[in-house]
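[1] what's the 3D shape of this:
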Amino acid sequence: MLNEAVDSLLNKPETSNPSAAGAAATYVDATFGRGGHSRLLLSRMAPQDRLIAFDHDPDAIAEAATIADPRFSIRHQGFRHLGELPDASVAGVLMDLGISSPQIDNPERGFSFRFDGPLDMRMDTTRGESVAQWLATAEVKQIAEVVRDYGEERFAGPIAKAIVARRQERGPISTTTELAELVAGAVKTRESGQNPATRTFQAFRIFINAELEELQHALDASLRVLQPGGRLVVISFHSLEDRIVKQFIAKHAREVVDRRAPSWMLGGATAMPLEALGRVKPSAAEVAGNKRARSAVMRVARRTDAP
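    Here you go, the predicted structure:
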């Protein structure tokens, strides 16, 4: 949904030509990845506009260095730092959540059970604890809670017990293949077309990078940094992310009337800071060309004039 996301952020059709007239606008690509959204945004922004990107992946920072456009800058930070921008200074915030294809396809990053590699899964390899390091000391209860809560895996208990038993017998798990094989032995029934380790890998990645907590911080910050009329565009790839985004927009877009107040005090609904603009799913053509897109959901909201 590359073009759809940029269209929604800029609030103008793809064929429009940016005008040099008017005040400068600042946009934020909160999850740079490999720069697809940023490059398209730069091609359609006005000459006086600017684009600020965030990413905590060193490979993303290296890719951003290839963009020779004075309107563009990137911060080697997670998008929880969005709130460090000035209040009401941004015309649009784009968040493309989850993991990028280059990260998945690099065995050294340890994100995929399709390749044998170190069990790392950190978005930022320069800091923090890897999955292997955490599993080397985590207790059964901790592991089970992570697999259940972040992977929605019904065999979380058996998986956690198998991991700790393996650690006690032969030492900690250190590779993606070891983890995938161990999970496959603990999962008694499998979803059609899905590797039994899918949910567990997702859970450990989300946990080790504190992805859901970072998302909530970034959404809260977007209310402060978006100027009136500014757009919030969020693309999610699994239900945990989308639920947070959906509930956030609903909470701040739903008009509220305090029915406990006396009738003479009911002067109308409380003004809300967001207006929900819609939910978009990828086209059949996009899904046919990119299987990963099949689970994508894009939600769009607009910052209102409400305080």
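[2] going forward, measure contacts and count neighbours with C-alpha atoms only.
    Fine.
[3] strands of the stretch 201-307 of the chain, start to end?
    Remark: strands assigned in the stretch 201-307 of the chain by DSSP state E, counting those that start in this stretch are 226-236, 274-280, 297-303.
[4] turn the ones you listed into TSV, including distance to Ala5.
    As requested, those are arranged in TSV below (distance: least, Cα to Cα, whole Å):
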stretch	distance to Ala5
strand 226-236	7
strand 274-280	9
strand 297-303	8
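[5] and the ones you listed as a markdown table, adding mean neighbour count and distance to Arg154?
    Formatted as a markdown table, these follow (neighbours: other Cα atoms under 10 Å; distance: least, Cα to Cα, whole Å):
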| stretch | mean neighbour count | distance to Arg154 |
| --- | --- | --- |
| strand 226-236 | 23 | 22 |
| strand 274-280 | 17 | 29 |
| strand 297-303 | 23 | 24 |
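[6] how far does stretch 52-65 stretch from start to finish?
    Stretch 52-65 has its terminal residues 13 Å apart, counting by Cα to Cα, to the nearest Å.
[7] quick check: buried residues in it?
    Buried positions in stretch 52-65, judged by neighbour count with 16 or more other Cα atoms under 10 Å: 52-57, 59-61, 64.
[8] for comparison, sequence B:
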Amino acid sequence: MHESVLLHESLAALNVHADGIYVDATFGRGGHSGEILKLLGERGRLLAFDRDPQAVQVAKQQFADDARFEIIAEPFSAMSRELSARDLMGKVNGILMDLGVSSPQLDEAARGFSFMRDGELDMRMDPTRGFSAAEFIATAKESDLADVIYRLGEDRQSRRIARAIVTARQVEPITRTLQLAKIVADALPRHEKHKHPATRTFLALRLYVNDELGEVERTLPQAVDALAAQGRLAVISFHSLEDRIVKLYLRDEARGPQLPKDLPVRDQEIKRRIKLVDKIMPGEAELKVNPRARSAVLRVAERIR
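    Here you go, the predicted model:
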């Protein structure tokens, strides 16, 4: 069963008004969307994005009869384009971005996200676009593989892992998740306690194949642009790389333009667009029922003008 992380905290952060306009940038399996809809009145409106065809199908099945809801089958980096087409830029009262992969994607072996279940080595959130993880590791240079695993997986053993992958693919194509997981594990005689040795490699490949960090970087400015005054942006991150992007972007936006120290400008004259509202971590009660929430961070900002 899919458990939405920081569900109540994120809803509280959005400060939902009954007649407001809201965006769920990552529909997933509809946990957050369903709760937002419960708080909306007849005049309220919720637009949800998801590039995963399975998630889009779930959205259509769950909320097909709800006139307040619309699912948009696009990555959230299409936010400005899609909201502009609906004349909603600058009018949105709240945006929720629940980053990363969803539990159903991890749990379905055929999607290729998990090193614990055997399936095709795909990892694409939208299997109809782009290249799969198997296609990437079949053709990538050893140096490029090492760079991706080091930069996105933050694995210091990236060169050893890349060398093992290149050696293995010369014997037979690497097309299955457990096949890759074993190659990585065999290449690392010593690894972190209580963590599967392929954890960082699978994370790196997933981030690379889906350009997840690039998606976040492109979308955050669009989300701020989309908000009305007093509109809230709530972003849930699950690992350090994406959280760092969110943290730094929101911090810089909240500071406003960095002017020379000796410039005679009063603080209230600096045109800041947002203010930081909160940073929230899962509580012990949530961690007991949903261990996947352990690395989650919710950051909240509000549009000033």
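[9] which of the buried residues of stretch 52-65 of the first structure sits closest to Lys251 of the first structure?
    The closest of these to Lys251 of the first structure turns out to be Phe54 (Cα to Cα; 25.7 Å).
[10] that closest one matches what in the second structure?
    With TM-score structural alignment as the criterion, the equivalent of Phe54 of the first structure in the second structure is Phe49.
[11] any idea how far Arg251 of the second structure is from the counterpart of Met272 of the first structure in the second structure?
    Under the alignment (TM-score structural alignment), Met272 of the first structure maps onto Arg272 of the second structure. As defined by Cα to Cα, Arg272 of the second structure lies at a distance of 11 Å from Arg251 of the second structure.
[12] counterpart of Ile163 of the first structure over in the second structure?
    Under the alignment (TM-score structural alignment), Ile163 of the first structure maps onto Ile165.
[13] now name the helix or strand holding its match.
    Assessed by DSSP states H and E, Ile165 of the second structure sits inside helix 158-169.
[14] among the buried residues of stretch 52-65 of the first structure, name the ones in strands.
    Taking DSSP state E, the ones among the buried residues of stretch 52-65 of the first structure that sit in strands are 52-54.
[15] so Phe72 of the first structure makes contact with Pro47?
    No - with contact defined as Cα atoms under 8 Å, Phe72 of the first structure and Pro47 do not form a contacting pair (11.2 Å).
[16] all helices for the stretch 151-300 of the first structure, in order.
    Under the criterion DSSP state H, counting those that start in this stretch, the stretch 151-300 of the first structure contains helices at 156-170, 176-186, 198-208, 211-225, 239-253, 284-289.
[17] any idea which of these gets closest to His81 of the first structure?
    Nearest to His81 of the first structure, of the helices of the stretch 151-300 of the first structure and by Cα to Cα, is helix 211-225 at 7.2 Å.
[18] could you tell me where that closest one falls in the second structure?
    By TM-score structural alignment, helix 211-225 of the first structure lines up with residues 212-226 in the second structure.
[19] the matching stretch vs the first structure - mean distance after superposition?
    Following superposition, stretch 212-226 of the second structure is found to deviate from the first structure by 0.7 Å on average (mean Cα distance after the TM-score superposition for the first structure).
[20] what distance separates the start and the end of stretch 78-94 of the second structure?
    Its first and final residues considered, stretch 78-94 of the second structure spans 17 Å by Cα to Cα.
[21] Phe72 and Pro47 of the first structure: which is more packed in?
    Legend: neighbour count by other Cα atoms under 10 Å for Phe72 of the first structure and Pro47, higher for Phe72 (19 against 16).
[22] ok, for that one, nearest residue in space, not its chain neighbours?
    Take Phe72 of the first structure and drop its neighbours on the chain: the residue closest to it by Cα to Cα, 6 or more residues apart in numbering is Leu51, 4.9 Å away.
[23] what is the burial count for that neighbour?
    Using other Cα under 10 Å, Leu51 of the first structure is surrounded by 23 other residues.
[24] what about it, distance to Ala30 of the first structure?
    For Leu51 of the first structure, the distance to Ala30 of the first structure (Cα to Cα) stands at 10 Å.
[25] what touches both of those two?
    Here Leu51 of the first structure and Ala30 have no joint contacts, going by Cα atoms under 8 Å, 6 or more residues apart in numbering.
[26] and the helices in the stretch 1-150 of the second structure, which stretches?
    With DSSP H, counting those that start in this stretch as the criterion, the stretch 1-150 of the second structure has helices at 7-14, 31-39, 53-63, 79-85, 103-107, 133-139, 142-153.
[27] counterpart of the last one in the first structure, which residues?
    Counting by TM-score structural alignment, helix 142-153 of the second structure pairs with residues 140-151 of the first structure.
[28] after superposition, how close is the matching stretch to the second structure?
    Stretch 140-151 of the first structure sits 0.6 Å off on average (mean Cα distance after the TM-score superposition for the first structure).
[29] for that stretch, buried residues please.
    Using 16+ other Cα under 10 Å as the test for burial, stretch 140-151 of the first structure gives 140, 143-148, 150-151.
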